[in-house]
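1. here is the input, now give the coordinates:
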Amino acid sequence: MIDLHCHILPSMDDGASSMEESLAMARIAVADGTRTIVATPHVKNDIPSPQLIERKIALLTECLQQHNVNLDILPGGDVSSVLPVDIVSLYTLNRSRYVLLEYPHSHLPANAEQTIFEWRLAGLWPIITHPERNPGILKNPEALTRLVEVGALVQITAGSLAGGFGADAQACACHLVSSGLVHILASDGHSSGHRLPRLSEGLRIATQLIGKAAALRLVEDNPAAIISGMVVDV
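-> Okay, the predicted model is just below:
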């Protein structure tokens, strides 16, 4: 499996607090069946810099090799919706045109559709992260339909399907998956103690909702296309 959204880099944001925790997260992910993780620290303004992300990936990769952990780490970012596109373009997933788009946790902005339009106009392909946890979409899941229609992809959190973020987020996540509005299932892992970098439980529930082949596309085919810069079949 390929995890497109994980805060595994040490001492970067609210994710892994140390190299030791990054290593522990990597071991959890590998045991769960993940073979590639895109490291996606929160990006606000132009912090952290792409260069710092690359340096942290190099250090983590060296650590994984020393401990015989077979996991590839690729660059990316969990990018705030308020940033200008010239900064956004520096944080694409594995240097592709795809980029994670994080709206505010408190609401869905009135200009949500405009943001997607501007990013697409700049040659980027936004992937909306964890919409099932956004109050605006929780109240009106159909609001996400329009955002997909204007060019966004959608990533939900595996833990949401499993109930890790409450009953409302779980119900919304299940509805979005069943409605065909979800293109990627990712962990949004933050630590080795809670919000773990695991995909399998969410994959199991997605399989119950849409069948094995369609569920596997969310963690294998679609993420593979994204990190390769290929078009996702939507």
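
2. please make it C-alpha for all contacts and neighbour counts, starting now.
-> Will do.

3. now whichever strand or helix holds residue 205: buried residues?
-> Here residue 205, judged by DSSP states H and E, is contained in helix 200-210. Buried residues in helix 200-210, counted by 16 or more other Cα atoms under 10 Å: 200, 202, 203, 204, 205, 206, 207, 209, 210.

4. what's the answer for stretch 167-180, then?
-> 168, 169, 170, 171, 172, 173, 174, 175, 176, 177.

5. can you tell me which of the residues you listed end up in helices?
-> Judged by DSSP state H, the subset of the buried residues of stretch 167-180 located in helices is 168, 169, 170, 171, 172, 173, 174, 175, 176, 177.

6. what about the fourth one, distance to residue 62?
-> This means residue 171. Counting by Cα to Cα, to the nearest Å, the separation of residue 171 from residue 62 is 40 Å.

7. got it, and the first one?
-> For residue 168, the distance to residue 62 (Cα to Cα) stands at 40 Å.

8. pretty sure residue 99 is in a helix, no?
-> No: per DSSP: H, G, I helix; E, B strand; the rest coil, residue 99 lies outside any helix segment and is strand.

9. name the next helix or strand following the helix or strand containing residue 20 along the chain.
-> Using DSSP H and E, residue 20 sits within helix 19-31. As assigned by DSSP H and E, the chain's next helix or strand after helix 19-31 is strand 36-39.

10. which SSE is immediately downstream of that next one?
-> Sequence-wise, the next helix or strand downstream of strand 36-39 (DSSP H and E) is strand 42-43.

11. what packs against that following strand?
-> Under the contact criterion of 3 or more Cα pairs under 8 Å, 6 or more residues apart in numbering; DSSP states H and E, strand 42-43 touches strand 78-80.

12. run this one through as well so I can compare:
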Amino acid sequence: MSRNRRVALLGGVAYLITFAASIPALPLLEPVTGHAGYVLGAGKDTQVVLGGVMELVTAFACVATALALYPVTRQVSRTAALGFVSSRLVEAGLILIGVVSVLSVVTLRQDLGGAPDAPTALTTVAQALVDVRGWTFLFGPGIMPAVNALFLGTVLYRAGLVPRLLPVLGFVGAPLLVAKTMVGAFGGMADLSVAAGLLTLPIAAWELGLGLWLTFKGFRPSPALVREPAPA
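-> Here you go, the predicted model:
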């Protein structure tokens, strides 16, 4: 296996892991994110912790996509390659903050919520932690994939490393995702509404399609892969 094929395979698998880990994490975390009284109830701690672990895997896989592809992306544009690494790090950091917030509710329930005289104020604290997770989810997976698409899509489109339809999907999906997130931030759209799903679809298709292409096809031949790395 050539070096560039290994890079494509690692990057593609990392992209697929982000899907495989992030999608089941949402229902696993729902007992906390969807119910303010979780901290005083019986709780489904094992399920919620598993959801937190899945989001932890998602965060690490996010960073892995950028690091795995860096040896190739830097040959096209070091600025875009470093931008992609940086935006993925920001996204992973926001995801981790949300994970810590949700798991803190679990710990709060275990330490104080199960007592017969547990203060009802715990519900307020738990809701605040859930709200932190809500905002990190909004600006992490809600904004950063658009930034990622602009950095990585520019590299792939310029060098023709994948079918140009894939980065075009990213370019189309990026402003739609940002618009959906901004409308949702001001209360104009529910995050799980049909309209929100349609606006998210192009960016999701870009990431899933890219992951599948890199995993099973690899990079297309390109002069960018044989010349010296481009200057910043």
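
13. got a TM-score for the pair?
-> TM-score for the superposed chains, counting by TM-score structural alignment, normalised by the length of the second structure: 0.26, backed by 102 aligned residues with a Cα RMSD of 6.0 Å.

14. circling back: got the buried residues of stretch 167-180 of the first structure as CSV, with distance to residue 125 of the first structure columns?
-> Listed next are these as CSV, based on distance: Cα to Cα, whole Å:
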residue, distance to residue 125 of the first structure
168, 28
169, 25
170, 26
171, 27
172, 23
173, 22
174, 24
175, 24
176, 20
177, 20
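
15. quick check: residue 216 of the first structure touching residue 203?
-> Yes: using Cα atoms under 8 Å as the test, residue 216 of the first structure is close enough to residue 203 to be in contact (7.3 Å).

16. ok, which stretches of the second structure are helices?
-> So, for the second structure - with DSSP H - the helices run 3-33, 45-76, 78-108, 121-139, 144-159, 165-185, 194-216.

17. could those go into CSV alongside mean neighbour count?
-> As requested, those are arranged in CSV below (neighbours: other Cα atoms under 10 Å):
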stretch, mean neighbour count
helix 3-33, 20
helix 45-76, 22
helix 78-108, 21
helix 121-139, 18
helix 144-159, 22
helix 165-185, 20
helix 194-216, 19
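
18. OK, contacts around the residue nearest to residue 104 of the second structure when sequence neighbours are not counted?
-> Leaving out its chain neighbours, the residue that sits closest to residue 104 of the second structure by Cα to Cα, 6 or more residues apart in numbering is residue 129, at 7.5 Å. Neighbour list for residue 129 of the second structure: 101, 102, 104, 105 [criterion: Cα atoms under 8 Å, 6 or more residues apart in numbering].

19. my guess is the first one meets residue 134, correct?
-> No: in this structure, residue 101 of the second structure is not within contact of residue 134 by Cα under 8 Å, at 9.6 Å.

20. from what I see, residue 73 of the second structure and residue 157 are in contact.
-> No: with contacts counted by Cα under 8 Å, residue 73 of the second structure stays clear of residue 157, the gap being 11.2 Å.

21. how long is stretch 39-53 of the first structure from one end to the other?
-> Chord length of stretch 39-53 of the first structure, first to last residue, is 8 Å (Cα to Cα).

22. what secondary structure does residue 156 of the first structure sit in?
-> strand.

23. residues near it, how many?
-> Residue 156 of the first structure: 31 surrounding residues under other Cα atoms under 10 Å.

24. do the same with the one 3 residues further on
-> Residues near residue 159 of the first structure, counting by other Cα under 10 Å, number 27.

25. can you tell me the closest non-neighbouring residue to it?
-> residue 202 (6.1 Å).

26. contacting residues around that neighbour?
-> Contact partners of residue 202 of the first structure, counting by Cα under 8 Å, 6+ apart, are 157, 158, 159, 160, 161, 162, 185.

27. how near is the third one to residue 126 of the first structure?
-> It refers to residue 159 of the first structure. Per Cα to Cα, residue 159 of the first structure is found 22 Å from residue 126 of the first structure.

28. just the fourth one next, same as before
-> Summarising the geometry, the distance separating residue 160 of the first structure from residue 126 of the first structure, computed by Cα to Cα, is 21 Å.

29. same check, this time on the second one
-> Here the distance between residue 158 of the first structure and residue 126 of the first structure works out to 19 Å (Cα to Cα).

30. now do residue 78 of the first structure
-> For residue 78 of the first structure, the distance to residue 126 of the first structure - Cα to Cα - is 11 Å.
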